[in-house]
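[1] below are the sequence and a predicted model for it; my questions follow.
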Amino acid sequence: MPSRGDVHYFGAGPAPLPTSVLESASKALLNYKDKGIGLCEISHRSAEANEILARTRACLSTLLDVPDNYEILFLQSGGSGEFSAVVFNIVANWVERRRKVAETELAVSGTAGEQLEKNVFARLKKEVDEELKLDYLVTGSWSLKASQEAARLVGAKHINVALDARRSNDGKFGKIPDESEWTLTPTVAGRGPALVYYCDNETVDGVEFPHFPSCLESPSGSEDDGPLVVADMSSNFISRRVDVRKFGVIFGGAQKNVGNTGITIAVVRKSLLPPASNMASTSLLRQLGLPVAPVVLDWPTIAKNNSLYNTLPIFDVWIAGQVMEGLVQSYGVKKISGQQEVSDRKAKLIYGVLDKYSQVYTVVPHETVRSRMNICFRVGGGAAEKENAFLDGAEKRGLLGLKGHRSVGGIRASNYNAVSTEGAEKLARYLEDFAQGQ
């Protein structure tokens, strides 16, 4: 029976965790801080739970230099739950901002009371019907699912797929066309799309944005001068530097680079979190034919309750905090740039061998958008016997979790933070040996 040290796991998620964190967790599960009870047993309302939340937030803020005008939320329902939460919360915020403008401008004419309310509603209804647009950049399976969920919630007429990368790659994902080909909703007189959404790293398809899209930059650097950008960073979270100020919302499931399955982390600009009493009312949204968020996905409610509106799995938050605290201690003033150097080095090592033996291996995505986190390739042109032989040989060497996603097949080596440099080197040696044996 192999020991943990004999195995290197490259699964796409749940992903490996640092052994040191798991060793600490085994103790905390039995007796947390010598209290005689385990970490899974403490109340989420306890002082200990609040300390864990505060410490985890502090570590993430340190790593990513999260500005003070952002809130860090811990939620449940995974990244897929945030596909819905993004729509609920951003649309409600859009309606409320438009309502305030309409009320202010229409009141100038002297209209008041019930007639003002009717006029405001009529204007809002027209603006929702004609102007509400949510822009999606579809570059892989997850952004596609997010766009489909948005269409399900608010109706397809409100969704603008500004980019479908399959159209420039023979019906398959694997490229990101030039920004000049994107069809973003125009911004006229300061009014543009309610949001622009993209998935920074597509886990299934091995596609990663090399940098923040230039066309989404705010001309002045102000949050009021440019589109509200939402990014799903589930599979490259805390693996490279991110300028948080460029985004309205960043979210990600924890089970890739941050922790174990159970929590989702969202970094939300506070201007998107007004008190619930100032948000578009439930009745107004319904009258406008728009969806109302379940309370457990309502960001203002979660923020107001310190992420503890319902029973949060504190053990999962603690795991994430331990992982991030380890990065803070390891990289010091480099912060997340230190981890980025390691991630880039591991990816370069593996891609280098794949490119060296291009007669045996075919990297799936275009070179300009290759993911550092999910390295997708085919063996022997995708022949089943070749790929099965590759996977069998890898398993014998303790290299596990390399089978591609069921929807696309092939091989996928997920190069998350907890995959050691030693593991990447061992995979590279196997790639060499297998290729030479063909």
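    Structure's in. What do you need?
[2] every contact and neighbour count from this point should use C-alpha atoms.
    Fine.
[3] what about the helices in the stretch 301-438 of the chain?
    In the stretch 301-438 of the chain, the segments counted as helices under DSSP state H, counting those that start in this stretch are 314-331, 336-356, 384-396, 421-436.
[4] okay if I get those as JSON lines plus mean neighbour count and distance to Leu53?
    Shown next, in JSON lines, are these (neighbours: other CA atoms under 10 Å; distance: least, CA to CA, whole Å):
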{"stretch": "helix 314-331", "mean neighbour count": "21", "distance to Leu53": "7"}
{"stretch": "helix 336-356", "mean neighbour count": "18", "distance to Leu53": "20"}
{"stretch": "helix 384-396", "mean neighbour count": "15", "distance to Leu53": "38"}
{"stretch": "helix 421-436", "mean neighbour count": "17", "distance to Leu53": "30"}
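[5] could those helices go into TSV alongside distance to Arg152?
    Shown next, in TSV, are those (distance: least, CA to CA, whole Å):
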stretch	distance to Arg152
helix 314-331	31
helix 336-356	37
helix 384-396	37
helix 421-436	41
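[6] quick one: which of those is nearest Ala28?
    Ala28 lies closest, by CA to CA, to one member of the helices of the stretch 301-438 of the chain: helix 314-331, at 9.0 Å.
[7] quick one, the closest one and helix 336-356 angle?
    Interaxial angle of helix 314-331 relative to helix 336-356 (axes from the mean of the first three to the mean of the last three CA atoms, to 10 degrees): 90 degrees.
[8] next up, a second structure to put side by side with the first:
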Amino acid sequence: MKQKVSIYTFGCKMNQYESQAMAEMLHDYEVGFSQDKADLFIVNSCTVTSEAERKLRQLFRRLKGLNPNSKIIITGCYSQLSPNELRELGADEVIGVREKKAIHKYVSRQLNRPDGVAPSEFLTVTSSIEGRTRAFLGIEDGCLNCCSYCRVRLARGSKIISKPIDLVKREFEGLVSRGYREIVLTGINIGYYGFDLDSSLVKLLIELDKLEGEWRIRLGSLDPDRVDGELLHLITTSRRMARHLHLSLQSGSNRILRAMRRKYTVDEYLRAVDRARSVDTRFAFTTDLIAGFPGENDSDHKESLKVVEQVEFLKVHVFRFSRRPGTEAAEMKDQIDSGTKKARSHELIEAGKRSRKKYLERQIGRKACVLIQKTGHTESSGFDEFYAPHAIEGAHEGFVNATIISIESQREGSDAELYCRSVVR
């Protein structure tokens, strides 16, 4: 009987991709995700916020309580930067980000099994943690930015490591051949893809666009300074590119953006939005905002609220500023108290909900190409090229052309995110 391994994942899409890759490397074990009973647990950690680290420690204690004789390996960004802290917690093995490529060796050592699997230069996948229709594909690691609040760059490094185009193409074709219809290209900062290969993200996308099959590409998070006219032209002229970008804003105040060491102004951000919507008014944007960055005053906060209203984001992810060890922002003066951060976070979340409602209401009566992800007896659901969620009457599969007839929530009076009620016509 195969020994059981359970993988828990915290954090970003890149971590989710790497968890899937590790699972596939452990082909001689019975591997599952987020299962409470196993011979060995792998916890793929995140260090973006102190809350992510707190939740990991909480999970560790729960798993150890349920499985006192099981082994626990912790990997990822948290373990890369705070290995001793996690060893003191009681982890059986603490490994860094790069050691994920040799996960078979560490699992075999903990379970007293022979290894015999050579580490790969690049992690790859043939399947998806997301299900049967949508898959993540990691294309690069590392970031050249020096954002004053970010601890991930300390864990992942400032050296860009891009997966060669030929390898990306083979992995991409493999996923499409297995039925995946939406491939999400992800990394730590995919805007820097190709920096080390005398290539670029645009060159990669042009090559992928030549591949046969019925599929769609969605890009992971991008910084505004990495979005130029060439990239936007490619996205808005290719029928296979999702007309949606997760474009990180972080603050609507130029003063705070400078303190964050971001490489753009609010006006430059808005120009990128306007360029995309000049080609397609439905072009959708999602974003991240930090509430309560050191030195942020009421005027700065109002500027962020103003940009949310102006852009009409499809979704706004709000994070309360978290002091991360080793970052410049952790030592800045004028730290914001938790009550103010909480209040500003709430206001940004509410502004994001209003923004989502406005954007989706503009879609009523329009057609969209929906990739079905779940099919039930009476209803199917999925996401369109703008990343808007749809519920469609009837059982459907693959891509369907649907007309949006209304905007609804999961249940009356619910705070759940709004979605499109659509019909196939």
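    Done, it's in. The structure displayed is predicted, hence computed values, not measured ones.
[9] can you pull the TM-score for these?
    After superposition, the two chains reach a TM-score (TM-score structural alignment, normalised by the length of structure 2) of 0.28; 196 aligned residues with a CA RMSD of 7.0 Å.
[10] of all the helices of the stretch 301-438 of structure 1, which one comes closest to Leu144 of structure 1?
    Nearest of these to Leu144 of structure 1, taken as CA to CA: helix 336-356 at 25.5 Å.
[11] now for the closest one, which elements pack on it?
    helix 314-331, strand 361-363, helix 421-436 (3 or more CA pairs under 8 Å, 6 or more residues apart in numbering; DSSP states H and E).
[12] so what's Phe172 of structure 2 up against?
    By CA atoms under 8 Å, 6 or more residues apart in numbering, Phe172 of structure 2 lies in contact with Leu137, Ile183.
[13] would you say it is within a helix?
    Yes - membership of Phe172 of structure 2 in a helix is supported by DSSP: H, G, I helix; E, B strand; the rest coil.
[14] was I right to think Glu387 of structure 1 contacts Phe377?
    No - using CA atoms under 8 Å, Glu387 of structure 1 is not in contact with Phe377, being 10.1 Å away.
[15] how about Phe285 of structure 2, secondary structure?
    strand.
[16] right, and it touches Leu219 too?
    No - judged on CA under 8 Å, Phe285 of structure 2 makes no contact with Leu219 at a distance of 11.5 Å.
[17] and the helix or strand harbouring Lys358 of structure 2, what does it pack onto?
    Lys358 of structure 2 is part of helix 338-361 when elements are defined by DSSP states H and E. When contacts are defined as 3+ CA pairs under 8 Å, 6+ apart, helix 338-361 of structure 2 packs onto strand 284-291, helix 298-311, strand 315-320, strand 399-408.
[18] give me the angle between the helix or strand following it and strand 399-408.
    Using DSSP H and E, the helix or strand that follows helix 338-361 of structure 2 in sequence is strand 367-375. Interaxial angle, strand 367-375 of structure 2 versus strand 399-408 (the same axes, to 10 degrees): 90 degrees.
[19] and strand 367-375 of structure 2, what other elements does it pack with?
    strand 379-384, strand 399-408.
[20] out of those, which is closest to Leu289 of structure 2?
    strand 379-384 (23.4 Å).
[21] going by neighbour count, list what's buried in that closest one.
    Judged by neighbour count using 16 or more other CA atoms under 10 Å, the buried positions of strand 379-384 of structure 2 are Ser380, Ser381, Gly382, Phe383, Asp384.
[22] columns distance to Lys4 of structure 2 on top of those residues, output as a markdown table?
    Below are the buried residues of strand 379-384 of structure 2 laid out as a markdown table (distance: CA to CA, whole Å):
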| residue | distance to Lys4 of structure 2 |
| --- | --- |
| Ser380 | 33 |
| Ser381 | 33 |
| Gly382 | 32 |
| Phe383 | 34 |
| Asp384 | 37 |
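[23] out of those, which is nearest to Val316 of structure 2?
    Among the buried residues of strand 379-384 of structure 2, Phe383 lies closest to Val316 of structure 2 (CA to CA), at 17.1 Å.
[24] for the closest residue to that closest one other than its chain neighbours, what are its contacts?
    Leaving out its chain neighbours, the residue that sits closest to Phe383 of structure 2 by CA to CA, 6 or more residues apart in numbering is Pro389, at 4.5 Å. Residues near Pro389 of structure 2 by CA under 8 Å, 6+ apart: Ser381, Gly382, Phe383, Tyr419, Cys420.
[25] ranking the helices and strands packed on helix 338-361 of structure 2 by burial, who's on top?
    Most buried of those, by mean neighbour count (mean count of other CA atoms under 10 Å): strand 284-291, with a mean of 22.
[26] what is the orientation angle of it with helix 338-361?
    Using the same axes, to 10 degrees: strand 284-291 of structure 2 against helix 338-361 is 170 degrees.
[27] just checking, what packs against strand 284-291 of structure 2?
    Against strand 284-291 of structure 2 (3+ CA pairs under 8 Å, 6+ apart) you get strand 244-246, strand 315-320, helix 338-361.
[28] mind checking the helices and strands packed on helix 336-356 of structure 1 for the one nearest to Leu163 of structure 1?
    Closest to Leu163 of structure 1 of these is strand 361-363 (CA to CA; 22.6 Å).
[29] which other helices and strands contact that closest one?
    helix 336-356, strand 374-379.
[30] rebuild the contacts of Pro389 of structure 2 as JSON lines, extending it with distance to Asn84 of structure 2.
    Output for the contacts of Pro389 of structure 2, formatted as JSON lines (distance: CA to CA, whole Å):
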{"residue": "Ser381", "distance to Asn84 of structure 2": "45"}
{"residue": "Gly382", "distance to Asn84 of structure 2": "43"}
{"residue": "Phe383", "distance to Asn84 of structure 2": "42"}
{"residue": "Tyr419", "distance to Asn84 of structure 2": "45"}
{"residue": "Cys420", "distance to Asn84 of structure 2": "48"}
